[in-house]
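>>> model the following, please.
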Amino acid sequence: MAHLTKIKLLDSTLREGEQSSGVCFSLEEKIEIAKHLESFGVDIIEVGHPGISQLEEEVCKKVCEQIKNMETLVHARACKTEILSAHNTGANWVGIWASFNPISLETKFTNKSKEWVKEQVLSSILFAKELGLKVRFTIEDASRTSFEIIEEIAQITNQAGVDRLSLADTVGAWNPQKCYQMVKFAVKNFNCEIEVHLHNDFGLALANAHSAIEAGASIIDVSVLGIGERAGICDLFQMSASLAYFYDDVSFNFKETKYLKDIVARISTFIPEPHRPIVGKNAFIHSSKYHAKANSKNYKAYEFLSPELFGYERKLLPQEYVRESKLRFSNEFKVGNPFVKSAAELKYHRHGVGDRWVHIDSRVDERSPVYIIERLFHEDYVGSYEPHVDTHAHNCDSIFVFMGNNVDGSGLNVKVTLGNETKIIKSPASVFIPAELTHNYEYISGTGRFLNFVMSPSYNKSLL
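Take a look at the predicted model:
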């Protein structure tokens, strides 16, 4: 399904993404994400809201300075001080917004009339244009705003020469039919490009985006992993992939997918659900025996999206079903029984010094989402051992903890390799190991204990 107009993607990870609970990017993180979004091939990057403070203005300015090959946009409320702040960042665009429906006038513009808000919007847009900025005007909460009010706003923005209008489904209230109707109305009444900002409260952001495109919208707001306020917005990877497959858009560098997913997931502590399209850990795994067999002959049997395009690999992992008597949803107070087990049960491990305990995994308690082992070094084995852990990596995060037998936790010496870096470590010490990063450890000397926390109920199944 081709489309005559190039559909542009505005990435709002750096702005909308920070409205996701607990997310705040450092300047260095913003720059790193922005550079890779640029490489990915989005058309515009929404950098932030400089009018919040002098610090935010400086952050936005420094990010804008690093983006060389695409346009940048910063937010501003409909007032001259924030327009000036936006201009100071060097961004190409300012995104001015306001809302006009009754609930907005009641809660955001107390004691102000709709006419007052319209005057503020008009003067702000004209001021931004005087400063040489391109202007996107956003009707906040457009999905709960009447067609009559939208038509009134069209008169203002057309008069002021707005470059782009954004319709924001601020509370995720649209379905595809209503979204289509509003966008079609806007295309008819506004003398500019139409953009949509779609929240995902019903899980309809992607569907609404395609409905908006069919109605004539030419810019879709997205974010990495769809992060944003509440249930987030349209997912960058899902939106761009659907444009590639359904609209023959070949402009995206999908090899950036995995890196962008990894860094934003790490920073935001957002772990994509296993079945999330494209980036979920199960997205390209075929577990049904019947499906795996067919795909071994021709992967198209049960696959439309190609994992290689996004830097992933398909896996054929036919599974056996063992239906045991379990209640893994139970909140029962259960005391597990740790057990001593040889390291030989683990891939990449061999027998070695010290006793190894399995404290918790799916065998100790079938509800456990983690695997915790402990190795006890009762005596100093210096000079009398061979390394017993080969380099390996997990599909999840893990943690090493080293504690010596001395009162202050000292007394144990080990060597840890993480990626291409090796360090000699003296206890007490902890090492965080990011998912997919190769690692190993090696006992050197001393007495104490080593704890390994793997964020998976099964050690071997977590291995890459």
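
>>> only C-alpha atoms from now on, for both contacts and neighbour counts.
Will do.

>>> can you pull up the most central residue in the protein?
Leu225 (3.5 Å; CA atoms, centre = their mean).

>>> roughly how far apart are that one and Phe310?
Taking CA to CA, to the nearest Å as the measure, Leu225 falls 14 Å from Phe310.

>>> surely Lys30 meets Lys61?
No. Counting by CA atoms under 8 Å, Lys30 does not reach Lys61; the two are 11.5 Å apart.

>>> help me confirm that the residue nearest to the centre of the chain is found in a helix?
Yes. Assignment of Leu225 by DSSP: H, G, I helix; E, B strand; the rest coil places it within a helix.

>>> to check against the first, give me the structure of this:
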Amino acid sequence: MILFQNIRFLDTTLRDGEQTPGVALSTEEKLLIAQKLDDLGISTIEAGSAITSAGERESIKAITAEGLNAEICSYCRVMKPDVDYALECDVDSIHLVVPVSDLHINVKLRKDRETVRRMAMDVTEYAKDHGLIVELSGEDASRADLDFLKSLYTSGIDAGADRICFCDTVGLLVPEKTGTIFKDLSSSLSVPVAIHCHDDFGLAVSNTLSALRNGAQEAHMTINGIGERAGNTSFEEVVMALEWLYRYNTGIKCDEIYKVSRLVSRLTGIAVAVNKSLVGANAFTHEAGIHVHGLIADTSTYEPMKPEMIGRQRKVVLGKHAGKSSVTLALKELGLEADASQLNEIVSRVKELGDHGKKITDSDLQSIAETVLEIYRESKVNLEEFTVVSGNKITPTASVKLRLNGDNVVEAGIGDGPVDAAINAIKKAIAGVADIQLEEYHVDAITGGTDALVEVIVKLSKDGRMVTSRGARTDIIMASVEAVLNGINQLMQE
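Prediction:
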């Protein structure tokens, strides 16, 4: 059984990837990406198509002048001027693309099969005579007559082609057919055979792996799978499937993949889908409590591989699915510890926010945790019940029931608003024990939206001693009550 032999990678991010609608890279951007591709260990970088424009040639020249380890390639049509422009850019090789399906030959070129065969041979010989490596590609090969395709490839090899490529130009292959085709091509042709897939049906990676398993020795891919229409074969997916699923050593510096993915996304302006495998934002992000509980015991429970393998880090986000394990892990990362009762309260507040559709950030969690940790610090004053009434033409009124040194105290207060009324009620309730003054009051919305988590910070004083405390809730009144009670408990500590 044929299985992965001497695989090399041609990256076409700078050519096929740049053909993504709306993408145009500057010379500096192309050079930066090329350098990072070379650092990864890519065999061949298709730097562009020299015939395209003067600006494109400037970019290709900048890349060839960099002295990279990778072979630098220019895309060419079966026309000698294309080769001349490629030579002007001092590339190592050309990707010579020949339409091979009758649809392309008759409709696009308005020629016949034999004319196209002669064109392919003539341009291949011309390029070889000028010292270029030639990779001869059959465009729309998946819709071509296979016997004609093989004969054209054979003619190209006779003319000097160094490699042959089968292009699934509109993504019509299925893995089973791909395997059959590449067993045939790899056994009947005398040079390495490559696969170039598009992802119109989401099968580019599957077809590429099938081709490689059945004799192909080169894969054409792009970073993040960018390209025309639905894109090209995703580089990171093929490489990591080979490395992790098939245990084949690709020679790629896998721990640099994520950095290159982010760079390409930033420079092209093409956002990576959050659920994209390996490099999407959610690929190694966990929320569900049962998953995080498993991760703490053994990361392989809910991760196919360690994120560090491609240069990533695991993330735990908190929301309504969070459990004690998620919160414990997140608190640990913030340098905070909570006992069982504190943890239960923090989890409850996190879920309350999650039920409002919020994702809890580190700053949210820190605010919630610090608030809860202060509440549970041997509180002398605890809130038992709280009611507030406010509205148009109604004097804001609040009533509180506090547990004060073991006794229940009930008081009411009015104010300019519901928060002011609540604070006045609390001050009256503890007046017999301590005279607390509110010196400063400040509120911040930590998260956005009308149901945001708000953090209230108050400065309270008693007998010349001053403390600052906070409260964090989705309800500004409750956050204010919480902040005041936290401060009172601090001031009443002996």
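
>>> now for the host helix or strand of Glu56 of structure 2, which elements pack on it?
Secondary structure assignment for Glu56 of structure 2, by DSSP states H and E: helix 54-64. Counting contacts by 3 or more CA pairs under 8 Å, 6 or more residues apart in numbering; DSSP states H and E, helix 54-64 of structure 2 is packed against helix 27-40, strand 44-48, strand 71-76.

>>> ok, which of those comes nearest Gly487 of structure 2?
Between Gly487 of structure 2 and the helices and strands packed on helix 54-64 of structure 2, the shortest separation by CA to CA is 53.8 Å, and it involves helix 27-40.

>>> mind checking the longest helix of structure 1?
helix 114-130 (DSSP state H).

>>> that one vs structure 2, average offset?
Average distance, helix 114-130 of structure 1 versus aligned residues of structure 2 after superposition (mean CA distance after the TM-score superposition for structure 1): 0.9 Å.

>>> quick one: name whatever helix or strand follows that helix.
Under the assignment DSSP H and E, the closest C-terminal helix or strand after helix 114-130 of structure 1 is strand 134-139.

>>> mean shift between that next one and structure 2?
Relative to structure 2, strand 134-139 of structure 1 is 0.4 Å off (mean CA distance after the TM-score superposition for structure 1).

>>> which elements pack onto the next helix or strand after that strand?
In the C-terminal direction, the helix or strand that comes right after strand 134-139 of structure 1 (DSSP H and E) is helix 147-160. Taking 3+ CA pairs under 8 Å, 6+ apart as the contact definition, the neighbouring helices and strands of helix 147-160 of structure 1 are helix 114-130, helix 176-189.

>>> now helix 147-160 of structure 1 against helix 114-130, angle please.
For helix 147-160 of structure 1 and helix 114-130, the angle between their directions (axes from the mean of the first three to the mean of the last three CA atoms, to 10 degrees) works out to 30 degrees.

>>> what angle do helix 176-189 and helix 147-160 of structure 1 make with each other?
40 degrees.

>>> which residues touch helix 147-160 of structure 1?
Here helix 147-160 of structure 1 makes contact (CA atoms under 8 Å, 6 or more residues apart in numbering) with 100-101, 118, 122, 125-126, 137, 142, 182, 185-186, 189-191.

>>> what residues in structure 2 pair up with that helix?
Here helix 147-160 of structure 1 aligns to structure 2 at residues 146-159, judged by TM-score structural alignment.

>>> counterpart of Val98 of structure 2 in structure 1?
Mapped onto structure 1 by TM-score structural alignment, Val98 of structure 2 lines up with Ala98.

>>> ok, back up a step: need the helices and strands packed on helix 147-160 of structure 1 in a markdown table with mean neighbour count and distance to Leu451 of structure 1, can you?
As requested, those are arranged in a markdown table below (neighbours: other CA atoms under 10 Å; distance: least, CA to CA, whole Å):
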| stretch | mean neighbour count | distance to Leu451 of structure 1 |
| --- | --- | --- |
| helix 114-130 | 18 | 59 |
| helix 176-189 | 18 | 51 |
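
>>> still on that earlier bit, next up, the contacts around the match of Val98 of structure 2.
Going by CA under 8 Å, 6+ apart, Ala98 of structure 1 touches 77-78, 117, 121, 138-140.
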